[in-house]
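A.B. asks: predicted model, plus sequence, below.
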Amino acid sequence: MKIYNKISIITTTVACLLSVTSCKKILDENPKSIIVPSFLGTPAGIEGGIAGVYNDLRSSYGTEGFELTQYAGTDENFAGVSAQSNGMFSTYNGINGGTFSGFWGTWYQDINTLNGVLKYGPSSGLPAATLNQYLGQAKFLRAFCYYYLVTTYGAVPLHTTFITQATTSDTRASVASVYDQIIQDLTDASTELPAQVTSPFLGKTATQSTALFMLAKTYLTRGWSSVAQANDFTQAATIASTLIANKGTYGVDLWQNYADAFAQANDYGKEALLVSDHDNNTIYGDYTAGASGGNGQNVLPNLFRWNYVTMTSAASDNEETIPINLNTGGGTSMMFRDVANGRPYSRAMPSPYVFTQVFAERSADTRYNKTFQTVWIANTTPTGGTNTVIGSPSVTTPRGTLICGVDTAIWMPGYEVTDAQRAKFKGVIVTPSQYSPTVFPTTKKFDDLTRTGANDPSTRPRCIIRFAEAYLIAAEAYFKLGDNTNAAKYLNIIRERAAYDPSKSSTQNTSDALAMDITPGQVTLDFILDEYSREFYNEPRRWNDLVRTQSLLRRVAMYNPQANQYIKSFDVLRPIPQDELNAILTGPAMPQNPGY
């Protein structure tokens, strides 16, 4: 069961408080019924308030604009041929106070709703045990919102009381005080929440394990920051390792096969700790079949997919490069757009670092082939139409006629091939030296085969927290403590899992797992960051990992020449939305982050 917004709670929010225009818009509405703040003190109100915040996660996770902020302009990705031109990929100097305005408002609206739940919830009449769990949900979600805000913007306003009167003043709290509040909320939530998912908040909502995970990550993040406390890395290591040791209690674990973490049947399985639900029922959002995007629409599967339909039977694959404009030179399209191969947005392509460093080892490490789609099976009819007839002749290339559903039309082996190999292959081979913003391997982790049409958005949940990260948090924390033995231990658990191949014998799998092990002497910060990429490539999060570890500028300089010529030291924080700054009309002005 998925969690959705059950009621529309009309309250004065911080987003409204910081914007006279948006506040007026709310006040001018003529709702059919008025829901007063005290409604949050009823069983339906407290449940609906929490569900409403979960619903709002959908307006960020899975949507193109939000996901872009998490992966663009890092070491992992270059701009694809159809990348949005807002400065995040390669110029950085295009980012301004209007770039992140929508996200700020959503998080603060949710924070105020949660403050209302925490204020009025105790008077709801719910049984003590149930109330405790509901308040734990509210505290976890408030901490989750503030974690995003403080790691994105730095010092931000800190509100822990329910606001019912509009104001035109506000101040940014210290980063230290925001972290203190997050840690307090997560500490409470880690005991108040149920050990495993419990009605009515089903699907993959917050539990004790989710709260412990975020608590460990918060200590880890603060430990790297300018407001670090002496025991931060110790706390992060202890909490993460304890969570892993007690995974059975919480019903969480790693799948034996890395690919199973992304199998559609396992979207709500043991490795997913927190997800943002999506649905094609318009009661829960603005889902539109064939739409290009929109609030709450999950287009994550499309972002890292090249436009495979542009490859034609006349494409020359025995030269050093594939033509940038693939439809020139005649020929018939070798593929048509279908559900299995997905809708191509071509927003981002892997950087060379991904192939030469992250996935350089592919004999024992299976994650490359489980991350990328590298084969496209012919699906066109003899006339190039869109009705696949399995076994029928398809397009003809200079090397032979492809058979629908049988022959490979396009193959990206991930290594260079000889001219002789190309001559024997009826389709087109694209090798790493030929990758471009137009042609590149596709990330397949998020494919949704339940869609009805090739252009439909996905209704798969967006996994926000995956249990595998707990091992990397533990490894990173132990590394910062100078304990490389334990750091290697937790890295090796993840790496040994990456070696598992169900097609191999147990003897070969054991041998491959041992080959993946590293020694304590091999543990460095860069190795840990490479391991994050191997495990989480294109699960949008890379900007946060690099900022947390104070590695953004250094790694961009190493691996992203597109962005390196423009990135500045202040880019480790995002700009405060300008419309929020303009709305401060009383008291001291709220300062913008330096550089913007």
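C.D. replies: In hand now; what should we look at?

A.B. asks: going by C-alpha atoms from here, please, whenever you check contacts or count neighbours.
C.D. replies: Noted.

A.B. asks: so how far is residue 187 from the closest residue to residue 111 other than its chain neighbours?
C.D. replies: Closest residue to residue 111 in three dimensions, ignoring its sequence neighbours and counting by C-alpha to C-alpha, 6 or more residues apart in numbering: residue 142, at 5.6 Å. To residue 187, residue 142 is 12 Å away according to C-alpha to C-alpha, to the nearest Å.

A.B. asks: next up, a second structure to put side by side with the first:
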Amino acid sequence: MKFNTPKLLGRVALAAAALSLGACNDLDEHNPSNATADTVWTTPEGFVTVVNAAYSDQRNWYGLEDGVFMAEAGTDLWYNERKGTYAAQLTQYAGFTPLTGNPNRATWTAMWRAVNLCNAGINRINQAGFTNATDRARREGELRFLRAFYYWHVVETWGGVMLRTEETKTPLVTAVRSSVPEFYNLIISDLQFAAANLPVSWGAEYSRATKKAAMGFLARAYLSRAYYSGGSEAQQFFTLARNTANEVISNKATLLTDLRPNYADLWTQANNKTLGRDGGEALYVVSNSTNVGLNISDNGNRLFQVYQAPYNGRPGLESSVAYGFESNRRLMPTRTLLDLYDQQRDNRYDGSFQEVWIANRAYTWTAADVATYN
């Protein structure tokens, strides 16, 4: 994610650790910059830092292996690579306890940290000194889109847990469950606000929430909500989902989105910064920055490594950046997943899976290798 403004100074809330330091019974804190949320977020220029920070934790789900294991592992689509036992709590539902299954705990923490930033911004925007009503509505639209984004992942993963719309400033020692419909009432209202107030394009700024992103996600929220209903209520949400999706499709010229002629173009590096912008296929893109300090764990998107095929050491091949490092290989497709592709009519298989590796080191075929690899 590229930002033109400084990173958020610190976190909204810091966990205090009690340190036993012998004679040091009282430690005075000193903030030399005097930069706090109460001072920085009181101007439009400062307020954008909380908006920018609210985007960050998307990369914990989309970019690391955590989101894949939370959302897709343990289904009929993937095996552990070599049918191993890595993250077996989520891939095979084996040995899952409250203290195991790290992606579950890490993702839970990231989602709530992000929700709290969104709540903080939404609650404080009236004190941010905006004089331009359009700018103010756009920033609130971003925060509401992001809150809906995070809460959709929360409710679809953990169900009816705690729903909060206020900034958490002090530790909470109790939690009260909210119903799934209550989550969706907030998600839908947030996305409706975002769709009405976000711009079609942010120009040179890439990977911000836009009108098409909010409308596309709103269609998904309506569809998801329908499955928690029955009878006429379900039909109402199904109809809203269809109508909203059709609005995105029929206004592709206005919303600057259309399908690419060739599916493989989605993964072409040259298209990286256009897919979610003017005329790109993607409704929304979670991106990383060339400034690694702005990314999670000072790394870019490492998700592709999860699906690496073992190639290193095969005839004529050695490890390379172009082909990817195999150290984080985690999952392999099942026959069920492969059979979903009809290669006679669907070019998405060829656009998604690699079957050919060109030799990247000097090599002469031997009779033994010819026999081994047919």
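C.D. replies: Good, I have the coordinates. From a predicted model like this one, the values you see are computed outputs, not experimental measurements.

A.B. asks: which of residue 142 and residue 187 of structure 1 has more neighbours?
C.D. replies: Shown here are residue 142 of structure 1 and residue 187; by other C-alpha atoms under 10 Å, residue 142 has more neighbours (26 against 19).

A.B. asks: and that one, what does it touch?
C.D. replies: Contacts for residue 142 of structure 1 were tallied using C-alpha atoms under 8 Å, 6 or more residues apart in numbering; they are 110, 111, 114, 182, 185.

A.B. asks: export those to JSON lines and tack on distance to residue 215 of structure 1, neighbour count and secondary structure?
C.D. replies: As requested, the contacts of residue 142 of structure 1 are exported to JSON lines (distance: C-alpha to C-alpha, whole Å; neighbours: other C-alpha atoms under 10 Å; DSSP: H, G, I helix; E, B strand; the rest coil):
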{"residue": "110", "distance to residue 215 of structure 1": "20", "neighbour count": "26", "secondary structure": "helix"}
{"residue": "111", "distance to residue 215 of structure 1": "18", "neighbour count": "29", "secondary structure": "helix"}
{"residue": "114", "distance to residue 215 of structure 1": "19", "neighbour count": "29", "secondary structure": "helix"}
{"residue": "182", "distance to residue 215 of structure 1": "8", "neighbour count": "25", "secondary structure": "helix"}
{"residue": "185", "distance to residue 215 of structure 1": "9", "neighbour count": "23", "secondary structure": "helix"}
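
A.B. asks: nearest to residue 303 of structure 1 among those?
C.D. replies: Of all the contacts of residue 142 of structure 1, the one with the least separation from residue 303 of structure 1 (C-alpha to C-alpha) is residue 110, at 27.3 Å.

A.B. asks: distance of the closest one relative to residue 278 of structure 1?
C.D. replies: To residue 278 of structure 1, residue 110 of structure 1 is 18 Å away according to C-alpha to C-alpha.

A.B. asks: what's the answer for residue 335 of structure 1, then?
C.D. replies: 29 Å.

A.B. asks: map residue 155 of structure 2 across to structure 1 for me.
C.D. replies: The alignment partner of residue 155 of structure 2 in structure 1, by TM-score structural alignment, is residue 150.

A.B. asks: now its match: which helix or strand?
C.D. replies: Here residue 150 of structure 1 is covered by helix 128-153, with elements defined by DSSP states H and E.

A.B. asks: average offset of that helix relative to structure 2?
C.D. replies: Between helix 128-153 of structure 1 and its aligned stretch in structure 2, the superposed structures give an average distance of 0.6 Å (mean C-alpha distance after the TM-score superposition for structure 1).

A.B. asks: list the buried residues for that helix?
C.D. replies: Along helix 128-153 of structure 1, these residues count as buried under the neighbour rule (16 or more other C-alpha atoms under 10 Å): 131-147, 149-153.

A.B. asks: how many residues are close by residue 248 of structure 1?
C.D. replies: For residue 248 of structure 1, the number of neighbouring residues by other C-alpha under 10 Å comes to 10.

A.B. asks: same check, this time on the one 4 residues further on
C.D. replies: A count of neighbours around residue 252 of structure 1, defined by other C-alpha under 10 Å, yields 22.

A.B. asks: my guess is it contacts residue 268. True?
C.D. replies: No. Checked against C-alpha atoms under 8 Å, the pair residue 252 of structure 1 and residue 268 is beyond contact range at 10.8 Å.

A.B. asks: residue 344 of structure 2: how many residues sit nearby?
C.D. replies: Other residues lying near residue 344 of structure 2 total 6 when counted by other C-alpha under 10 Å.

A.B. asks: er, residue 267 of structure 2 I mean
C.D. replies: Here the count is done by other C-alpha under 10 Å, and residue 267 of structure 2 has 12 residues near it.

A.B. asks: same question for residue 253 of structure 1.
C.D. replies: Number of residues near residue 253 of structure 1 (other C-alpha under 10 Å) recorded here: 18.

A.B. asks: wait, it touches residue 271, no?
C.D. replies: Yes. Here residue 253 of structure 1 lies in contact with residue 271, judged by C-alpha under 8 Å, at a distance of 5.4 Å.

A.B. asks: now do the helices in the stretch 251-374 of structure 2.
C.D. replies: Remark: helices assigned in the stretch 251-374 of structure 2 by DSSP state H, counting those that start in this stretch are 252-255, 335-339, 348-352, 367-373.

A.B. asks: out of those, nearest to residue 79 of structure 2?
C.D. replies: Among those, the nearest to residue 79 of structure 2 by C-alpha to C-alpha is helix 335-339 (9.8 Å).

A.B. asks: quick one: the helices in the stretch 101-250 of structure 2?
C.D. replies: Taking DSSP H, counting those that start in this stretch as the criterion, the stretch 101-250 of structure 2 carries its helices at 102-124, 133-158, 180-197, 211-226, 231-250.

A.B. asks: packing partners for the third one?
C.D. replies: Helix 180-197 of structure 2 makes packing contacts with helix 133-158, helix 211-226 when contacts are defined by 3 or more C-alpha pairs under 8 Å, 6 or more residues apart in numbering; DSSP states H and E.

A.B. asks: and the gap between residue 281 of structure 2 and residue 264 of structure 2?
C.D. replies: For residue 281 of structure 2, the distance to residue 264 of structure 2 equals 12 Å [C-alpha to C-alpha].

A.B. asks: of these two, which one has the most company?
C.D. replies: For residue 281 of structure 2 against residue 264, the residue with the higher neighbour count under other C-alpha under 10 Å is residue 281, and the figures read 20 against 15.

A.B. asks: ok, the alignment partner in structure 1 of the more buried one to residue 94 of structure 1 distance?
C.D. replies: Structural alignment places residue 281 of structure 2 opposite residue 271 in structure 1 (criterion: TM-score structural alignment). Using C-alpha to C-alpha, residue 271 of structure 1 is found at 37 Å from residue 94 of structure 1.
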